[in-house]
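Student: Turn this into a structure:
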Amino acid sequence: MAKKTEKPVQRVKRTGKKSKKYAWIKWVVIAVVVLLIAAGAGYAANFIDLFNQSHSGDLDKDDLGISSDSEALQDDGSTDIVNIALFGVDTRTQGEKTRSDSIMILTVDKKHNKIKLTSLMRDTYVAIEGHSNTKLTHAYYYGGPQLAVKTINQNFGMNITEYATVNFQGMAEIIDAVGGVEIDISEAERQNANISIQEQAAYGMEPDYIEKAGLQTLNGTQAVAYARIRYVGNADFERTDRQRKVMEQLFYKALDMNPLQYPEFARKLLPYVETSLDIGEIMGLSTIMLRDVSMEQLRIPMNEHLIGSGSIRDSSGGSCLNVDLEAATKTIQEFIYDDVDPNAPKESSAESSQKAS
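Tutor: Below is the predicted model:
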């Protein structure tokens, strides 16, 4: 499997209302972050009413595979750093079993005034309890968010107890609600996205095709099709890049909305969201949005985490990403809890000694 050279961590400081240096956030992040914005915007009563109308799903907190090894978690047990699992799914009917097409860890880090997004590639080869080792994405299909969260915790030493899920149909509605997103699309991407748009039309979405390549504002249907492209460039590696581009635009356009628009935005968003978070937890997390918050993101696996060619077959013959999970876990823990940038230049022994003296 080809390895793509890229920096898996990017960071952005939001310096103004119309800042053009956007951090990326992928698909389902908006499902939680906009809830935080709405909760912190002074519309608590309206928000609670809207939230109660959405479908919430509880997790069995005693069966989430959380490690008892505090050193592995590197967590001081405070609420300054909270992790939430985020899933993007493609369900067409109520109760339909589905894989999680997008998997992330959202970290609300009040200790460092940051929101951190750790993207877990769907094809990562992991152990799923009760099933054979296979792609991470299958956990959601086998056991919904309960097993999906448990699988993340068990394979990456995490302590996640909450989740949020949003489906792709909802993403089109949300993107339209902020007026679309600006994307520079290549001709190959345009053609592939239009094939996806044609497929979406069969499920009732408006077949609004992208007419030209280049920098332009994509509407919800077009942006969802663009973010789902898998067969242009380096497969899922570039697919996650596209999803990040869409979400960086979406997140900051939501932040830049007039606060009076938040309740209507939340109204459009909530029908597509399922979450275990209750209103009190959301209100508690929302205070970080009132700070001068910056955003950082990490893609797992990084290139250095891949074993050999980076490819391995599961028992069904499916191609998976062969990942050094121990090394990947160490990177995630340091990124989330120690605020370490995995791409920062490593100090030489001489430099370290000079600083110490």
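
Student: from here on, contacts and neighbour counts on C-alpha atoms
Tutor: Will do.

Student: mind checking the SS state of the most centrally placed residue in the chain?
Tutor: In the chain, the centroid-proximal residue (CA atoms, centre = their mean) is Met104; its distance is 3.7 Å. Of the three states, Met104 takes strand under DSSP: H, G, I helix; E, B strand; the rest coil.

Student: Identify the residue nearest it in space, chain neighbours excluded?
Tutor: Excluding the flanking residues, the one nearest Met104 by CA to CA, 6 or more residues apart in numbering is Ser119, at 4.5 Å.

Student: Now the second one, please; I'll put the structures next to each other:
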Amino acid sequence: MKRHGRRLAWTALAAAAMGTGLVWHRAEKPPVHAHGSNPAITPSSWTATDPGTTRLKGRETILVLGSDKRPQDPRGNADVLLVASLDDSHRRVELLSIPRDTQVAFPDGRYHKINEALASGGPEETCMLVEHLIGLPIDHYAIIRFDALVNMVDSIGGLDIDVPRNMDYRTGDKVYGVIHLRKGRHHLNGEQALQFVRYRHDALGDIGRTERQQAFLMALKDQLLRPQTLPRLPEVAIDAWKMIDTDMSLGDLSRLAAHAPQYQAYRTVHTTLPGSFHDPDPSIPGDLSYWVVNPVEARYVAKRFFADGEAPPRVIQDPRETRTWLPPDDLDAKDASKRPTAPR
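Tutor: Okay, here's the model as predicted:
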């Protein structure tokens, strides 16, 4: 029962909120021009614990995926990728965002954006790639589409959120095709909340969007754990389970209601996987924009974040910094090798 309690606590929060390592040598950059389709991977090929991962005690991790599936799409790409952990050992909720344009090596050996994995290989392939990337096991997944986010936010009466700037954009979708929000603190309904987490047309693109998604999660957690909302959590959990795709059972989500009050005192920490922007090179056919991460750094940052609650000093790096990043111990050794030796 204790295992289920850990699993449930953040699952319902994350599901309601998002309602919508492949290593290269430290001095080398992966090929950013490789792109193309890759074969689907079957559920049986994902074991939920990659041999190269390190399991941290006292928590379970859930990969929350916000799908941009349209009516004509069989599955859709992942608009949102967020690793959520309820850490009982440290009384902490930890949220790590992975930008959807993050470049990773797929099973076919070519490099693609990680958000493509949901369409090509489903949540199983996506979980496998995330495990490789951060070096930590993913225990469960939850896929939330646009309608689910809208309905769940409306069901709890909306959210109070600070909108950092005016947001205006037409997505081209027949449903939820307009983003129109004004700067300032507002009480957002479900459709407005979807606009808030989807908007990406500012200077930071997807990195700005991951920051807004984290702010959205914080607002949702506050709303769900208010005294007037707590009695309704069993109903919210059942509604969420009906609207999302997940490998967790209805019993798992329903038991959350009994454990939710204890998580009011938990501290929430959040960050985004650091890296650098890659703009398409017009001289390379098929080249795309990517968020490029150093896999050695990705695993180092993820372990420090989930084990110690320590976020990286900055998320956006110069491309050279990403390519040449070294763990602090290696940097100390490198500096020491350059120091002059004392004369005898």
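
Student: Which stretch of structure 2 lines up against the one helix or strand the residue nearest to Met104 of structure 1 maps to?
Tutor: Counting by DSSP states H and E, the element that carries Ser119 of structure 1 is strand 114-120. With TM-score structural alignment applied, strand 114-120 of structure 1 matches the range 92-98 in structure 2.

Student: same question, stretch 229-243 of structure 1
Tutor: Using TM-score structural alignment, stretch 229-243 of structure 1 pairs with 199-213 in structure 2.

Student: how about that stretch: buried residues?
Tutor: 199-200, 206-213 (16 or more other CA atoms under 10 Å).

Student: Columns secondary structure and distance to Lys242 of structure 2 on top of the residues you listed, output as TSV?
Tutor: As requested, the buried residues of stretch 199-213 of structure 2 are exported to TSV (DSSP: H, G, I helix; E, B strand; the rest coil; distance: CA to CA, whole Å):
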residue	secondary structure	distance to Lys242 of structure 2
Tyr199	coil	26
Arg200	coil	29
Asp206	helix	29
Ile207	helix	30
Gly208	helix	30
Arg209	helix	27
Thr210	helix	26
Glu211	helix	28
Arg212	helix	26
Gln213	helix	22
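
Student: so what's the residue nearest to the centre of structure 1 up against?
Tutor: Applying CA atoms under 8 Å, 6 or more residues apart in numbering to Met104 of structure 1 gives the contacts 26, 29, 85-87, 117-120.

Student: Tell me where structure 1 has helices.
Tutor: Counting by DSSP state H, structure 1 has these helices, from start to end: 29-40, 44-53, 70-73, 138-156, 168-177, 187-201, 220-227, 235-255, 262-269, 279-286, 325-337, 349-356.

Student: Show me what His138 of structure 1 aligns to in structure 2.
Tutor: His138 of structure 1 maps onto Glu116 in structure 2, by TM-score structural alignment.

Student: Leaving out sequence neighbours, find the closest residue to that match.
Tutor: Asn77 (5.3 Å).

Student: Likewise for Pro43 of structure 2?
Tutor: Here the residue nearest Pro43 of structure 2, using CA to CA, 6+ apart, is Glu124, at 5.5 Å.

Student: got the contact list for that neighbour?
Tutor: Contacts of Glu124 of structure 2 (CA under 8 Å, 6+ apart): 41-43, 45-46.

Student: circling back: tell me which of the helices of structure 1 lies nearest to His112 of structure 1.
Tutor: helix 325-337 (9.6 Å; CA to CA).

Student: Go through that closest one and flag the buried ones.
Tutor: 325, 328-329, 331-333, 335-337.

Student: ok, Arg92 of structure 2 to Arg59 of structure 2 distance?
Tutor: 10 Å (CA to CA, to the nearest Å).
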